[in-house]
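Visitor: I'll drop the sequence and a predicted model, then ask my questions.
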Amino acid sequence: MQGKAPMPDGQVADAPADNWVDRYAPEATRPYLRLSRADRPIGTWLLLIPCWWGLALGMLSDQSPRWEDAWIALGCGLGAWLMRGAGCTWNDITDRDFDAQVARTRSRPIPSGQVSVRGAVIWMGAQSLLAFCILLTFNRMAISLGVLSLLLVTIYPFAKRFTWWPQVFLGLAFNWGALLAWTAHTGRVELPAALLYLAGICWTLFYDTIYAHQDTEDDALIGVKSTARLFGDRTSHWLKYFLVATVALMAASVVDAAVPDASLIALILALTGPWAMGWHMAWQLRGFDPSDDKRMLHLFRLNRDTGLIPLIFFCAALLA
């Protein structure tokens, strides 16, 4: 497991070379921002996008967009940034021994010695407290859902120790915002939100299995489980199943949300979202090569655009 030497100036190995943290952030703050993955914003996008899906479909469902929805959208953005940071900090605290043994992760702030465990715990608490303050501005049901999500965040780092499907636990946590944002708008949890949540979980299985293929060799040596290791040479077949499930469940969510109050044009526009998303996922599959780590990271990062595609059509449907 001989890996690369630590990156110069504390940079994390899989962070973009020109990221804003390493270029512009004050030096004293950089280890903590790296701990929150602020130098790798893709995770914040993947946490935020399901929130915006849920909000958009909630507005489409009851045909009553309100000015406070703008705050829900912004609050979800701020909350996603903070909770992704807190979750990643917790993940790195629990995985610090594993991370020190994997070439791609040994340059992270805790195993590389940039941040102590005590400092990381304090930083995690500060981020969580700020996110909770934002959550308190939503309705009671949304607040309850937000608090409940902490259980999933707490469990996720340990999933790869006891199941071959840790990506399911990541999906459960990362797509919770679809339920929360829908509820923040409507005041209740309904079937379209649940279907959208399931669609997001299938999407997470798609992109995080791709991501996990970067670490299969190291994971095998240290005993960490993943769907990438479980599927092996059949990964591309499983990715097709996740693609189909994502599109089908999202389409079902759209239909249930839009019928009967939305117009036919709005329904068609909204249904174009999952269809176009599916084509983007299929395009990714054409470039799938598990032996090329850089290619896997590139495909993983493309999923920001994958998730934004249906959102564009959902917003267009609101204007129809």
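Guide: Received the coordinates, thanks. Residues are numbered from 1 along each chain as shown.
Visitor: contacts, neighbours, all on C-alpha from now
Guide: Fine.
Visitor: just the helices in the stretch 201-320 of the chain please.
Guide: Along the stretch 201-320 of the chain, the segments classed as helices by DSSP state H, counting those that start in this stretch run 216-222, 227-231, 235-258, 264-286, 293-301, 303-319.
Visitor: buried residues in the shortest one?
Guide: What that stands for is helix 227-231. For helix 227-231, the buried set under the neighbour-count rule, 16 or more other C-alpha atoms under 10 Å, comprises 227-229.
Visitor: would you mind pulling the contact partners of it?
Guide: Helix 227-231 is contacted from outside by 164-167, 209-210, 212-213, 216, 220, 235, 238, using C-alpha atoms under 8 Å, 6 or more residues apart in numbering.
Visitor: change it to 6 Å
Guide: 164-165, 209, 212-213, 216 (C-alpha atoms under 6 Å, 6 or more residues apart in numbering).
Visitor: so how far is Asn91 from Leu150?
Guide: 13 Å (C-alpha to C-alpha, to the nearest Å).
Visitor: who has more neighbours, those two?
Guide: Set side by side, Leu150 and Asn91 show more neighbours around Asn91, with 19 against 14, by other C-alpha atoms under 10 Å.
Visitor: name the SS class of the more buried one, please.
Guide: Using DSSP: H, G, I helix; E, B strand; the rest coil, the secondary structure recorded for Asn91 is helix.
Visitor: that one against Phe158, yeah?
Guide: No - if you go by C-alpha atoms under 6 Å, Asn91 and Phe158 don't touch, sitting 8.7 Å apart.
Visitor: comparison target below:
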Amino acid sequence: MTEPYDTPATAPEESPVAGRVADATDANWVDRFAPPWARPYLRLSRADRPAGTWLLLLPCWWGLGLGVVVAGGWSPLAVWIALGCAAGAFLMRGAGCTWNDLSDVKFDAAVARTKSRPLPSGQVTKRQAFAWLVFQALIAFAILLTFPPVAIALGVLSLLPVAVYPFAKRFTWWPQVFLGLAFNWGALLAYAAVTGRVDWGAGFLYVAGIAWTLFYDTIYAHQDKEDDALIGVKSTARLFGAATGKWLFGFLAATVTLAAAGIIVALVPLGATWPMLIGLVGVWGFGLHMMWQMRGLDIDDPAKCLVIFRSNRDAGLILAVTLLLSGLFA
């Protein structure tokens, strides 16, 4: 029996916003400039909502920046790792979102914010979506093969948390932990790509990223908490409820403490004083931005939650820029 989302809708091509996803901005490049035939696939990849790509990329750059200092400074390999991580983050975020939508299509159809996504709205079939997933993953894998062997191995291992995450909301109140495991793997991968190993400094950065993910994705999940309650989907937003502010502050403190620990543990033994101080300034700025987010947050205002969630690109970028610059002083 054919379900409604198995038959693509034929939206009028003369409308530049036909099929626009509910939480995409009016200014997104997909709806403005992409050819009509490509828009459903780019929407599957969330190319019209790039915040998630940044949130996947930034931990890569954290690990890379710290690894560059440990390795003795910038090199042609490190520059390529920075560029390869950017391309890989775009592709793997797209593949991961496509996998997520394939796994959650019935849930998405029951939630006001997500029912306009390409699969539940009928813009693509499940077969087309799966082919698009494979295409993106193969290109990302080709890029990964240009990295050192230890990074390739870590990249393959990253597929495990990516595969599990869409199902986590069915069996745990903490699906954001599984998202954090997947989204911050790049901190380990990029660090290992330039140093040839994974050590405590990278490990602390990785766990800091997981705490950060719990922070921003709890905010994100508050957009859907009423619909999630109706359909039985679990999340930290529903779990924490009115106590969300206290939990967010705890995640903020954990993020800042663990990130600072990673920098100190990695760089003090090397006597890399200036890179360490620059990195710690970045941690301080990162924490201040998260505090600013909490001051403006209203968990009962979905639009505000989305704006605050998106601002985490800037928060994570503060740390990424300082760590990448610190490599100039290695």
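Guide: Structure received. Note that the structure is predicted; figures quoted are calculated from it, not measured.
Visitor: could you dump the contacts of helix 227-231 of structure 1 into JSON lines with distance to Gly77 of structure 1 and neighbour count added?
Guide: Shown next, in JSON lines, are the contacts of helix 227-231 of structure 1 (distance: C-alpha to C-alpha, whole Å; neighbours: other C-alpha atoms under 10 Å):
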{"residue": "Trp164", "distance to Gly77 of structure 1": "31", "neighbour count": "17"}
{"residue": "Trp165", "distance to Gly77 of structure 1": "28", "neighbour count": "19"}
{"residue": "Thr209", "distance to Gly77 of structure 1": "25", "neighbour count": "26"}
{"residue": "Ala212", "distance to Gly77 of structure 1": "26", "neighbour count": "21"}
{"residue": "His213", "distance to Gly77 of structure 1": "29", "neighbour count": "23"}
{"residue": "Thr216", "distance to Gly77 of structure 1": "32", "neighbour count": "19"}
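Visitor: among those, which one lies nearest to Ser144 of structure 1?
Guide: Trp165 (26.8 Å; C-alpha to C-alpha).
Visitor: which residue lines up with that closest one in structure 2?
Guide: Aligned by TM-score structural alignment, Trp165 of structure 1 pairs with Trp174 of structure 2.
Visitor: relative to Leu138 of structure 2, how far out is its match?
Guide: For Trp174 of structure 2, the distance to Leu138 of structure 2 (C-alpha to C-alpha) stands at 30 Å.
Visitor: same deal with Val164 of structure 2?
Guide: Remark: distance between Val164 of structure 2 and Leu138 of structure 2 (C-alpha to C-alpha) = 19 Å.
Visitor: where in structure 1 does stretch 23-39 of structure 2 fall?
Guide: Going by TM-score structural alignment, stretch 23-39 of structure 2 sits over residues 14-30 in structure 1.
Visitor: please enumerate residues in contact with the matching stretch?
Guide: 39-40.
Visitor: please spell out which residues along it are buried.
Guide: Across stretch 14-30 of structure 1, burial judged by 16+ other C-alpha under 10 Å covers 15, 21-22, 30.
Visitor: sitting in helices, which of these do you find?
Guide: Using DSSP state H, 21-22, 30 are the members of the buried residues of stretch 14-30 of structure 1 that sit in helices.
Visitor: can you redo those as a markdown table with distance to Asp39 of structure 1?
Guide: A markdown table is the format used below for these (distance: C-alpha to C-alpha, whole Å):
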| residue | distance to Asp39 of structure 1 |
| --- | --- |
| Val21 | 5 |
| Asp22 | 7 |
| Arg30 | 9 |
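Visitor: and those, which is closest to Ile201 of structure 1?
Guide: Once C-alpha to C-alpha is applied, the member of these that ends up nearest Ile201 of structure 1 is Val21, at 29.7 Å.
Visitor: separation between the closest one and Trp165 of structure 1?
Guide: Val21 of structure 1 is 32 Å from Trp165 of structure 1, where distance means C-alpha to C-alpha.
Visitor: repeat that for Glu217 of structure 1.
Guide: Counting by C-alpha to C-alpha, the gap from Glu217 of structure 1 to Trp165 of structure 1 is 17 Å.
Visitor: how big's the offset between stretch 199-212 of structure 1 and structure 2?
Guide: Its matched residues in structure 2 lie on average 0.3 Å from stretch 199-212 of structure 1 after superposition (mean C-alpha distance after the TM-score superposition for structure 1).
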